[in-house]
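Asker: Okay, predicted coordinates and the sequence, questions at the end:
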Amino acid sequence: MSDGPSYGFDTLQIHAGARPDPATGARQTPIYQTTAYVFRDAEHAAALFNLQEVGYIYSRLTNPTVAVLQERIATLEGGVGAVCCSSGHAAQIMALFPLMQPGCNVVASTRLYGGTVTQFSQTIKRFGWSAKFVDFDDLDAVRDAIDDNTRAVFGESIANPGGYITDIRAIADVADAAGVPLIIDNTSATPYLCNPISLGATLVVHSTTKYLTGNGTVTGGCIVDSGQFDWSASDKFPSLSQPEPAYHGLKFAETFGPLAFTFHSIAIGLRDLGMTMNPQAAHYTLMGIETLSLRMERHVENAMTVATWLENDPRVDYVTYAGLESSPYSARIPAVCPKGAGALFTFAVKGGYEACVKLVDSLEIFSHVANLGDTRSLIIHSASTTHRQLTPEQQEAAGAAPNVVRVSIGIENAEDLIADLDQALAKATA
């Protein structure tokens, strides 16, 4: 799209980053299923490898189909650039990679997807990194957790699995005061419901597998760069502020300015970590994003209807959906996600662990899968699956207690979803 008027979200989700194919005039973005690209001449090749010219070298680094997706997500999130990769977990490592060194830590919310807790508490130790888990509702605790070795603060806009709403602006202020970037996982909210960059986030990560694609077909991840952090303000981020030996002493922050993080993630991150998104996955995600706003409106509408019914059912102990007036997080919706509280939440079943297992096994429309953000309604018992590696205390803190199930409400008829839950609850609590 050419520079011009400020287009609305519905227009941008279809057109941002996409142009008719110059060779054929194809209106839909083609799948450029190629590993390499022919250079014009030796001088052109050298300029590309020296980062003196932007272009395509090898599809581990850049690909025209993936490039359209990167521009589209960056536009919707209000960032200056984005880098797509192979999964949401890859996006988290890619986001931390330019920031961290052995001995450094990330301060992370206790309310995170169970796989993220495991990745941060266990796997990143192999890099010499560590994580401190803190209740993000306690701003003093977040401040106290940040030390001289902290290089990032990490949270989720709408936390998985409980659907808790993070006060992004308040956390951003704490991170800013400490001189470290705030990374927000916006997977559960999508840029349609929440814009973390406008609330002070430095980087936004996504599992594009979820709502952005929306049809449960491909895995993918993305990191969006706000372009608003000064990587040279301190000596904490030498990968971005100091000379890079692999590029003859080039300084990313000095050379690329607001796009320093984006270029580093491609030229170093994708080059050496190889967490590449394939072009067919990018194509599926581009098609999914074209209907993002329409789907999210229906997701939110259905979630509110189902959550309200569940809250009034005597077989249910409680419901965590932030859209309910009873939720302690409902007051944050206007500032953080004014178009709705998403479609991800948990509810506690009377009868505990065994009742939850019976419920999951008795449902007919809901699919029992380890995924969220699909057009289909999904359910999982987190304590026995996604969060089973955590301690009981960590499960409680994450909102994945043994008597709790997580639901991702789809876009089916709400009355059918309620009927399915009703018959399954009857069997589970008989």
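Answerer: Alright, I've got the coordinates.
Asker: Only C-alpha atoms from now on, for both contacts and neighbour counts.
Answerer: OK.
Asker: OK, contacts around A303?
Answerer: A303 makes contacts with 342-344, 409, as judged by C-alpha atoms under 8 Å, 6 or more residues apart in numbering.
Asker: Among the residues you listed, which lie within strands?
Answerer: L344 (DSSP state E).
Asker: out of the contacts of A303, which are buried?
Answerer: When neighbours are counted using 16 or more other C-alpha atoms under 10 Å, those contain these buried positions: 342-344, 409.
Asker: can you map out the helices along the stretch 151-300 of the chain?
Answerer: For the stretch 151-300 of the chain, the helices defined by DSSP state H, counting those that start in this stretch cover 168-178, 190-193, 238-241, 252-256, 260-264, 271-273, 279-289, 292-311.
Asker: can I get those helices in a markdown table with distance to V218?
Answerer: What follows is the helices of the stretch 151-300 of the chain, written out as a markdown table (distance: least, C-alpha to C-alpha, whole Å):
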| stretch | distance to V218 |
| --- | --- |
| helix 168-178 | 29 |
| helix 190-193 | 17 |
| helix 238-241 | 32 |
| helix 252-256 | 32 |
| helix 260-264 | 23 |
| helix 271-273 | 20 |
| helix 279-289 | 6 |
| helix 292-311 | 16 |
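Asker: Second structure follows, compare the two:
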Amino acid sequence: MTDTPQYGFDTLQVHAGSRPDPATGARQTPIYQTTAYVFRDAEHAAALFNLQEVGFIYSRLTNPTVAVLQERMATLEGGAGAVCCSSGHGAQIMALFPLMAPGCNVVVSTRLYGGTVTQFSHTIRRFGWSAKFVDFDDTDAVRDAIDDDTRAIFCESIANPGGYITDLDAISAIADNAGLPLIVDNTSATPYLCRPIEHGATLVVHSLTKFLTGNGTVTGGVVVDSGKFDWSASGKFPSLSEPEPAYHGLTFHETFGPLAFTFHGIAVGLRDLGMTLNPQAAHYTLLGIETLSLRMQKHVENAEKIASWLEKHDAVSAVTYAGLPSSPWHDRVARICPKGAGGLFTVTLKGGYDSCVKLVDSLELFSHVANLGDTRSLIIHSASTTHRQLTPEQQKAAGAAPDVVRISIGIEDADDLIRDLDQGLAKSAPAAAA
């Protein structure tokens, strides 16, 4: 497609990056299930390896099916480019990789997916990196956490598990003032509900596994680059602003400008870390994205109805959904997520831990799985599963206390889901268990 800014979201989610196959005329993007690509001649091969020409070399780096997905995601997020990889966790490492060095830190929100908390608390320390966890509603604390070794700020647009909405405008202002990139995990919102780059984000990461694919079939991740950050301004990002020995002294920012991060992600990140997205997974994700807006509208519609019903239930002490007028983050919905607060939230049960476990075991339509963003409605007790490795304090800060269940609302009939929750809550009440 050309001149893409004229098209609306619904059109772009179907067409962006996609063209009829030049060899066969196939309208759907083919699965290019190949490892390598034949070069025209020795000169062509040399130009590709020197990054003097864009093309396909080896599927660890580039693949035509994956390339369509990268262009589509960059377009939907309003970015300059994108790099796909094997999972959302892979995308987080890919995002940090060009920015960090031993001794550097990243300032991150306390409201994050439990696996991300673990990755940032423990795993990244093996690279010599560290993370400072801060309540992002306390903007003074965010500013105070930044020091000379800070290289990025990280948060989720709609946080998993609680559906908390981050004030991206306030956080991006802090990042800009500090000369740091803001990385936003937009998995729970998708670009249909929130476009973080429009709120000042430098990089946007996704677990493609969730709402974007939407059918629970494959894992994948992506990093979308806004193309707006000046990587050469401070000297803090030498991987992008200084000569790269592996490419005969090529300087990524000087050579590729707004696409510097994207080219580095492919030419160095995928080359050396090998977190490659396979073409079949890319194909499934492309199919899912074609119906993204339709699904997200239904997710939001169902979530609003079900959260309102749960809030009034006798067995429930709290519902965290930002779409509820009672939510302390309700005023951010219109500004950050104008099309709705998503399909993810938590429910606190008066019966505590035991009632949560009983509810999970009593539901029939809801699937008990460690996933979210499916067409099917999902439930999990985070404190005993996804957030199990965290301390009680970390669980509470992340919105995953022992008396809380996480619910990902699907696209089924809302009344059917309410009936299932009603019978499950009746069975999980303390009196029923006695």
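Answerer: That came through fine. Bear in mind the structure is a predicted one, so any value in this text is a computation, not a measurement.
Asker: TM value for the aligned chains?
Answerer: Superposed pair, TM-score by TM-score structural alignment, normalised by the length of structure 1: 1.00. Supporting alignment: 430 aligned residues with a C-alpha RMSD of 0.5 Å.
Asker: related to what we said a few turns ago, which of the helices of the stretch 151-300 of structure 1 sits closest to Q395 of structure 1?
Answerer: Of all the helices of the stretch 151-300 of structure 1, helix 292-311 sits nearest to Q395 of structure 1, with 21.8 Å by C-alpha to C-alpha.
Asker: Pull up the aligned stretch in structure 2 for that closest one.
Answerer: Under TM-score structural alignment, helix 292-311 of structure 1 corresponds to residues 292-311 of structure 2.
Asker: superposed on structure 1, where does the matching stretch end up, distance-wise?
Answerer: Superposed on structure 1, stretch 292-311 of structure 2 shows a mean distance of 0.2 Å to its aligned residues (mean C-alpha distance after the TM-score superposition for structure 1).
Asker: So which residue is dead centre in structure 1?
Answerer: In structure 1, the residue lying closest to the centroid (C-alpha atoms, centre = their mean) is H206, at 2.3 Å.
Asker: Mind telling me what it corresponds to in structure 2?
Answerer: For H206 of structure 1, the residue aligned by TM-score structural alignment is H206.
Asker: dump the residue contacts of the residue nearest to the centre of structure 1.
Answerer: Per C-alpha under 8 Å, 6+ apart, neighbours of H206 of structure 1: 88, 91, 185-187, 221-223.
Asker: So which of those are in strands?
Answerer: 185, 221-223.
Asker: Now neighbour count and distance to I365 of structure 1 too, for the residues you listed, in a markdown table please.
Answerer: Shown next, in a markdown table, are those (neighbours: other C-alpha atoms under 10 Å; distance: C-alpha to C-alpha, whole Å):
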| residue | neighbour count | distance to I365 of structure 1 |
| --- | --- | --- |
| D185 | 28 | 29 |
| G221 | 27 | 28 |
| C222 | 31 | 30 |
| I223 | 32 | 33 |
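Asker: These into CSV, with extra columns for distance to K251 of structure 1?
Answerer: Below are these laid out as CSV (distance: C-alpha to C-alpha, whole Å):
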residue, distance to K251 of structure 1
D185, 28
G221, 26
C222, 24
I223, 21
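Asker: Closest to A398 of structure 1 out of those residues?
Answerer: Using C-alpha to C-alpha, those come closest to A398 of structure 1 at D185, 15.1 Å.
Asker: right, and the closest one touches A201 too?
Answerer: No - contact status for D185 of structure 1 versus A201: not in contact, 9.9 Å apart, counting by C-alpha atoms under 8 Å.
Asker: so where do the strands sit in the stretch 101-250 of structure 1?
Answerer: Taking DSSP state E, counting those that start in this stretch to define them, one finds strands in the stretch 101-250 of structure 1 at 105-109, 130-134, 150-156, 158-159, 164-165, 182-185, 203-207, 221-225.
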